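J.: Sequence and predicted structure below; questions after.
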Amino acid sequence: MAERRARRVMAWLLGLAIVAYLAVCALLYAQQRRLIYFPQFTRVAADQTDIAITRPDAVLRGWVVTPGRRDAVIYFGGNAEAVDASRGAFAEWLPDRTVYLVAHRGYGASDGEPSEAALLADALAVYDDIVHRHPEGDVAVIGRSLGSGVATHVASERPIRHLVLVTPFDSLAAVAQSHYPAFPVGLLLKDRYDSAARLPRHDGRLLVLRAGRDNVVPPPHTDRLLASFKGPAQVVDFPRASHDDLSSDPGYWPALRTFLQRPGD
């Protein structure tokens, strides 16, 4: 009798654990974009920006640094990154290029809600707009963290001569799985940013800046992305830097400038 009761209790506890696990999975699925995107830390008024690119369902806004140059750079920022904070550094270190800091939709003063499909489509529209503004120049693309997935998509769809990826990952799904190993992230995640599948279609030059103490994008994820690339990649390691403070390293901006000043052939 006691043994039968113990079995019923164990079965009840197991069922409760399964229900709780499935409830957490459902919550992760329903709230996933709130766990991925953090635009609330970047919001500014539209009148603080100086460029606007109109999309069918949103207006993307941002900043232009050192206007009037023949060559250009498009910078796709990281999650929770206020891209306007880098205006001074870009002006100092890349004075020969006009730099466009266009916030992702939902970030900065840009309209809309972020999602992978929207951000990737926006990025192509931004690139095409900037190329039209610089018909005789080279338009380089830089992407940091979340923006690396966006930049890689652009480089897979457009002829980019200079691509810079800062703390990049192989795919968001793989990174998320490493942070939540107990849950089937691969089945739950809508926005996957599969850069390892897209990067092989880039046939230009590639610079990867990697942080040695990156706890957000563990180094194996950057390694797997590099392994997917067919051409030679220049990799600059910053062993003492973390995911968030990499751009504060004394070698960060010189690495960008050196790469972008070299001939692209």
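T.: The structure has been received and is ready for your questions. Numbers count the residues shown, from 1 in each chain.
J.: from here on, contacts and neighbour counts on C-alpha atoms
T.: Will do.
J.: pretty sure Leu120 is touching Ser156, no?
T.: No. Counting by CA atoms under 8 Å, Leu120 does not reach Ser156; the two are 11.1 Å apart.
J.: out of those two, which sits in the busier spot?
T.: Leu120 (21 against 18; other CA atoms under 10 Å).
J.: what about that one, which SS state?
T.: Recorded secondary structure, Leu120: helix (DSSP: H, G, I helix; E, B strand; the rest coil).
J.: how much space is there between it and Tyr100?
T.: Distance, Leu120 to Tyr100, using CA to CA, to the nearest Å: 17 Å.
J.: mind listing what Ala155 touches?
T.: By CA atoms under 8 Å, 6 or more residues apart in numbering, the contact list for Ala155 reads 141, 163, 199, 201-202.
J.: again, 10 Å this time
T.: 124, 127, 140-141, 161-163, 198-204 (CA atoms under 10 Å, 6 or more residues apart in numbering).
J.: export the residues you listed to JSON lines and tack on neighbour count and distance to Asp71?
T.: Converted to JSON lines, those look like this (neighbours: other CA atoms under 10 Å; distance: CA to CA, whole Å):
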{"residue": "Leu124", "neighbour count": "18", "distance to Asp71": "18"}
{"residue": "Tyr127", "neighbour count": "22", "distance to Asp71": "13"}
{"residue": "Ala140", "neighbour count": "24", "distance to Asp71": "8"}
{"residue": "Val141", "neighbour count": "25", "distance to Asp71": "11"}
{"residue": "Arg161", "neighbour count": "19", "distance to Asp71": "12"}
{"residue": "His162", "neighbour count": "23", "distance to Asp71": "11"}
{"residue": "Leu163", "neighbour count": "26", "distance to Asp71": "14"}
{"residue": "Arg198", "neighbour count": "21", "distance to Asp71": "25"}
{"residue": "Leu199", "neighbour count": "25", "distance to Asp71": "23"}
{"residue": "Pro200", "neighbour count": "18", "distance to Asp71": "25"}
{"residue": "Arg201", "neighbour count": "18", "distance to Asp71": "23"}
{"residue": "His202", "neighbour count": "23", "distance to Asp71": "20"}
{"residue": "Asp203", "neighbour count": "19", "distance to Asp71": "19"}
{"residue": "Gly204", "neighbour count": "17", "distance to Asp71": "16"}
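J.: Put this next to the previous one:
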Amino acid sequence: MLSSKLLSLVLPLIGFYALIVGALYAMQRPMIFQAGMSPTPPALNSVPGFQEVSHRTEDGLDLRALYRPAASKAPTLVYFHGNADGLSGSLRVTERLVAKGYGLLLVGYRGYDGNPGSPTESGLYADGRSVMRWLSEHGVPSSGTVLVGNSLGSGPATEIAATHPVAGLVLISGYTSLPDVAASAYPLIPVRLLMRDRFDNIGKINRVMAPILILHGTADQTIPYSHAVSLAGAAGNRAQLVPFEGIGHELVGSSSLSPAIDQWLSFLER
């Protein structure tokens, strides 16, 4: 039996641990969805070549996005941004692809960029379904779209690609699942039991029937390169994995990213 002295040492530690676990559980969504850190949204109607569009989600939210029609028969890229980012960051990331004539729909999530609502896993999926409906209603079927998801955005991009007949899926710094990411960051916390938002990309990617391009920095400390290897393995011969040596989680801002996407899209269009 533990002595009273040992108990007096152990019980406060157990209580402190329980307090940490409880705080992480309560604060998990603000930690995951850093909507308040996204840049100030641009004056959307003044962005050359783009128009601000509004689409209504199945749960009644009117969300704004940016849309640029494709030139000729080029595909339309549907871009799901990463965390602590928004439409202004999406514009910077995709500007090199604009010159190639691709259509672009830059998705604004609920709770980000001044949009109503609070972000959750199911909410971001609903936002993705909503933009796909909007595109279809405006003459762009899902078969004419390529979904691009960066970091957090790899979750909704994979979900929509697994449930819609899209032309392709591009994952930039994507993850196998959010619990896998959290388990690496908090090895002493039972995050796999606690997390409400899971974004199980590894469990869904084998249902994506379209070609898949996976781009990942080998020096990524936020979402390790091993996630990309696992995703490519789960996708089988439909996936192409392109490593970026020495680049971390800032891959989306690399000047070599857009040429890699453009090269793959050119091959896809043949």
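T.: Noted; the coordinates are in hand. Here the structure is a predicted model, which means the values were calculated and not measured.
J.: Restricted to strands, list the contacts of Ala155 of structure 1.
T.: Per DSSP state E, strands hold the following members of the contacts of Ala155 of structure 1: 140-141, 162-163.
J.: what's the closest of those residues to Asp57 of structure 1?
T.: Set against Asp57 of structure 1, the nearest of those by CA to CA is Val141 (24.0 Å).
J.: Translate that closest one into the numbering of structure 2.
T.: Here Val141 of structure 1 is matched to Leu147 in structure 2, going by TM-score structural alignment.
J.: how much space between that match and Met27 of structure 2?
T.: 30 Å.
J.: same thing with Asp262 of structure 2?
T.: 39 Å.
J.: again with Leu193 of structure 2
T.: 15 Å.
J.: Going along the chain, name the strands of the stretch 101-250 of structure 1.
T.: 139-144, 162-166, 205-213, 234-242 (DSSP state E, counting those that start in this stretch).
J.: what's the mean deviation for the first one versus structure 2?
T.: On superposition with structure 2, the mean distance recorded for strand 139-144 of structure 1 (mean CA distance after the TM-score superposition for structure 1) is 0.5 Å.
J.: Check the offset of that strand from the chain's centre.
T.: Centre-to-centre, strand 139-144 of structure 1 and its host chain are 11 Å apart (CA atoms, centre = their mean, to the nearest Å).
J.: how big is the angle separating that strand from strand 205-213?
T.: Put simply, strand 139-144 of structure 1 runs at 20 degrees to strand 205-213, going by axes from the mean of the first three to the mean of the last three CA atoms, to 10 degrees.
J.: which residues in the stretch 101-250 of structure 1 form helices?
T.: 116-133, 146-157, 172-179, 185-188, 195-198, 219-228 (DSSP state H, counting those that start in this stretch).
J.: okay, these, which one's buried deepest?
T.: helix 146-157 (a mean of 25; mean count of other CA atoms under 10 Å).
J.: Under the alignment, what does Ile160 of structure 1 map to in structure 2?
T.: In structure 2, Ile160 of structure 1 lands on Val166 (TM-score structural alignment).
J.: got a list of what the residue nearest to that match when sequence neighbours are not counted touches?
T.: Counting by CA to CA, 6 or more residues apart in numbering, Ser143 is the residue found nearest to Val166 of structure 2 once chain neighbours are left out, at 4.4 Å. By CA under 10 Å, 6+ apart, the contact list for Ser143 of structure 2 reads 75-76, 136, 164-168, 210.
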